[in-house]
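Enquirer: I would like the atomic coordinates for the input below:
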Amino acid sequence: MCGRFVVARAVGEIQTIFEVDEIVGSIPGVSYNVAPTQPIAIIVDRAFEKAEDGSPIGELSREIHSARWGLVPRWAKSPDEHGPLINGRIESILEKPSFKDSVIRRRCVIPASGYYEWQVAADGTKQPFYISAGTDGMFALAGLYEWWADPSKNAADPARWLLSATTLTKDSAPELAHIHDRNPVLLSPDTFEAWLDPHIIGDQELLEAVAIDSDMVAAEAEFFKVGTDVGQVRNNSPELIRALS
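Expert: Coordinates of the predicted model:
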């Protein structure tokens, strides 16, 4: 499972890389140790009008928003009722009440320079690895998002709404299986547009196509061992992604 990741580029660079039309609100900046429940940047394709069935009408705008990492289902009584839902297994998300509605049209991309994973040795010790898209690259992590309304706030209060998101994971690609048995779902140029497009209804066929292409992206990933300081959320510097000699 992916429990920490890195965003080593400023939001303006992310906007350029992913051809985003608009930055909405205040977006979190560079971080070398993004942890659950922290704010993260998500990319969505959004229509300004929707039909009664939720389908988009007219042209789409590609936007960057800030969201809480850890999806909060819209029917939850509080943001922490079910713990931070930071990952969803792509094999079963259509069966999970917390995720299945978001798969249909509330899909997003989470930009990441790379992520951390811990390899567990036979003696139980854990060695963190940094897995990345290379010095100049960025991963497009497949994600889902949801809006939760705080019942304690007035319906007209904009602060009533909490935007949250989760990353998706799958069985690890062969090249990464020696590190961990799961890896994030990594979008390819071919699946990126389809994943974001709310005109496309999310179904098993889309999930399978995304999972297949994820392995091709993962096969090109770079990885190396890093220090154990990443295990502490308070640590956040470029030193965290320095390879151990």
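
Enquirer: hey, let's count contacts and neighbours off CA atoms from now on
Expert: Will do.

Enquirer: just wondering, since we're on E95, how far is it from I200?
Expert: Separation of E95 from I200 (CA to CA, to the nearest Å) stands at 19 Å.

Enquirer: again but with G137, I slipped
Expert: Going from G137 to I200 by CA to CA gives 27 Å.

Enquirer: Counting neighbours, go ahead and name the busier of E95 and I200.
Expert: I200 (15 against 10; other CA atoms under 10 Å).

Enquirer: That one: what secondary structure?
Expert: Put simply, I200 is coil when judged by DSSP: H, G, I helix; E, B strand; the rest coil.

Enquirer: Quick check: closest non-adjacent residue to it.
Expert: Sequence neighbours aside, A194 is the residue nearest to I200 in space, at 6.8 Å (criterion: CA to CA, 6 or more residues apart in numbering).

Enquirer: Can you say which helix or strand has the one you found in it?
Expert: helix 189-196 (DSSP states H and E).

Enquirer: want to put them side by side, so please do this one too:
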Amino acid sequence: MCYSTSNKEKSIAQMERELEAQKKASLNYKPHYWMTGFAHETIYAVTQENPSIIDEMTWGIVEPWTNDVSERWKKLAGKSLNTQAEYVFENNRSEEAILKRRCIIPVTGYFEPYKIKSASYPHLVQPVHETYLGLLGVYNTINGINYTSILTAPANSFMEMVHNGKKRQPIMLDPNYWKEWVSNDLNDGQIRHLMFQCDTEQELEAFTVLRTATNARADNNVPEILDKQYFPEVVEQQKYDIRQADVYNENWDNLNSGNQNPTNLFG
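Expert: Okay, here's the model as predicted:
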């Protein structure tokens, strides 16, 4: 799942450069340190219908025939924010959108909960070298408003160590395939290939942040929400998790290793 994101760049210029697109003339760009999808605020995307333009999206997809969007959101809850890629061709909110209305949603990072028993320790996941991750999305348009959802899939070996409860992740498409995702020339098989076989090769890092970061009711849109926090119990548990893993992931070197009192997870 992916219910909160960050888009911290003060200017949209870097987004335009990395996506090779220009902002829509009427777009009023507003950065955020933290945003919860449950507030159904504006996020940005390049779309299949107009891949050279960065457009505005309202986070929370609904069926294209929906009359009362707010009431539908109440019933769907988190299901409007994320769509499982395994069922995107059958889901009545996305079965047409996956063919005709795909989008790339740029974020500078997103937040996922790491669990130790019943305790939750939110992590910020972000690229090390680039500014943006490109999350896969689909959308429906109702009365001129785009309502979008982020596609999710089973977690890769790195994200399993971060989102260790439900072990899912937003699909982070490799930048080499961003333009292909929003092209009109894809069949079902090619769409599935991009969703499940083209995970980003960007170097990632993940570290603990303030524990309110996954609380949708908290006032988290502050710079401090992006600061690294040190929890020794998390570092020790993740060291144990990695030792138990069957497959090494090079991004594990960046898992909480930059916190205060940095710990080499392989030391």
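
Enquirer: Tell me how the two chains score on TM-score.
Expert: Scored against TM-score structural alignment, normalised by the length of the first structure, the superposed chains reach a TM-score of 0.82; 217 aligned residues with a CA RMSD of 1.9 Å.

Enquirer: Pull the residues that contact the helix holding A194 of the first structure.
Expert: Residues outside helix 189-196 of the first structure that contact it (CA atoms under 8 Å, 6 or more residues apart in numbering) are 44-45, 107-109, 140, 142, 200, 206, 209-210, 213.

Enquirer: Tell me which stretches of the second structure form strands.
Expert: Residue ranges of the strands in the second structure, as given by DSSP state E, are 4-7, 22-23, 32-36, 42-47, 53-59, 82-84, 102-107, 109-116, 119-127, 133-142, 145-154, 168-170, 172-173, 204-208.

Enquirer: Which helix in the first structure has the most residues?
Expert: Secondary structure of the first structure read by DSSP state H shows that its longest helix is helix 204-218.

Enquirer: Packing partners of that helix?
Expert: helix 189-196 (3 or more CA pairs under 8 Å, 6 or more residues apart in numbering; DSSP states H and E).

Enquirer: chain center to the helix it packs on: distance?
Expert: 14 Å (CA atoms, centre = their mean, to the nearest Å).

Enquirer: First-to-last residue distance for stretch 109-127 of the first structure?
Expert: Rule used - CA to CA; the end-to-end distance of stretch 109-127 of the first structure is 28 Å.

Enquirer: what does stretch 57-72 of the second structure give?
Expert: End-to-end for stretch 57-72 of the second structure, by CA to CA: 17 Å.

Enquirer: Can you pull out the residues in contact with it?
Expert: Contacts for stretch 57-72 of the second structure (CA under 8 Å, 6+ apart): 37-38, 40-45, 73, 80-82, 92-94, 139-142, 145-149.

Enquirer: Recalculate using a threshold of 7 Å.
Expert: Applying CA atoms under 7 Å, 6 or more residues apart in numbering, the external contacts of stretch 57-72 of the second structure come out as 37, 40-45, 80-81, 92-93, 139-142, 146-149.

Enquirer: Going through these, which ones are buried?
Expert: When these are checked for burial by 16 or more other CA atoms under 10 Å, the buried set is 37, 40, 42-45, 80-81, 93, 139-141, 146-149.

Enquirer: re earlier: mean shift of the helix holding A194 of the first structure relative to the second structure?
Expert: Compared with the second structure after fitting, helix 189-196 of the first structure has a mean deviation of 1.6 Å; criterion: mean CA distance after the TM-score superposition for the first structure.

Enquirer: okay, that helix sits on what stretch of the second structure?
Expert: Under TM-score structural alignment, helix 189-196 of the first structure corresponds to residues 175-182 of the second structure.
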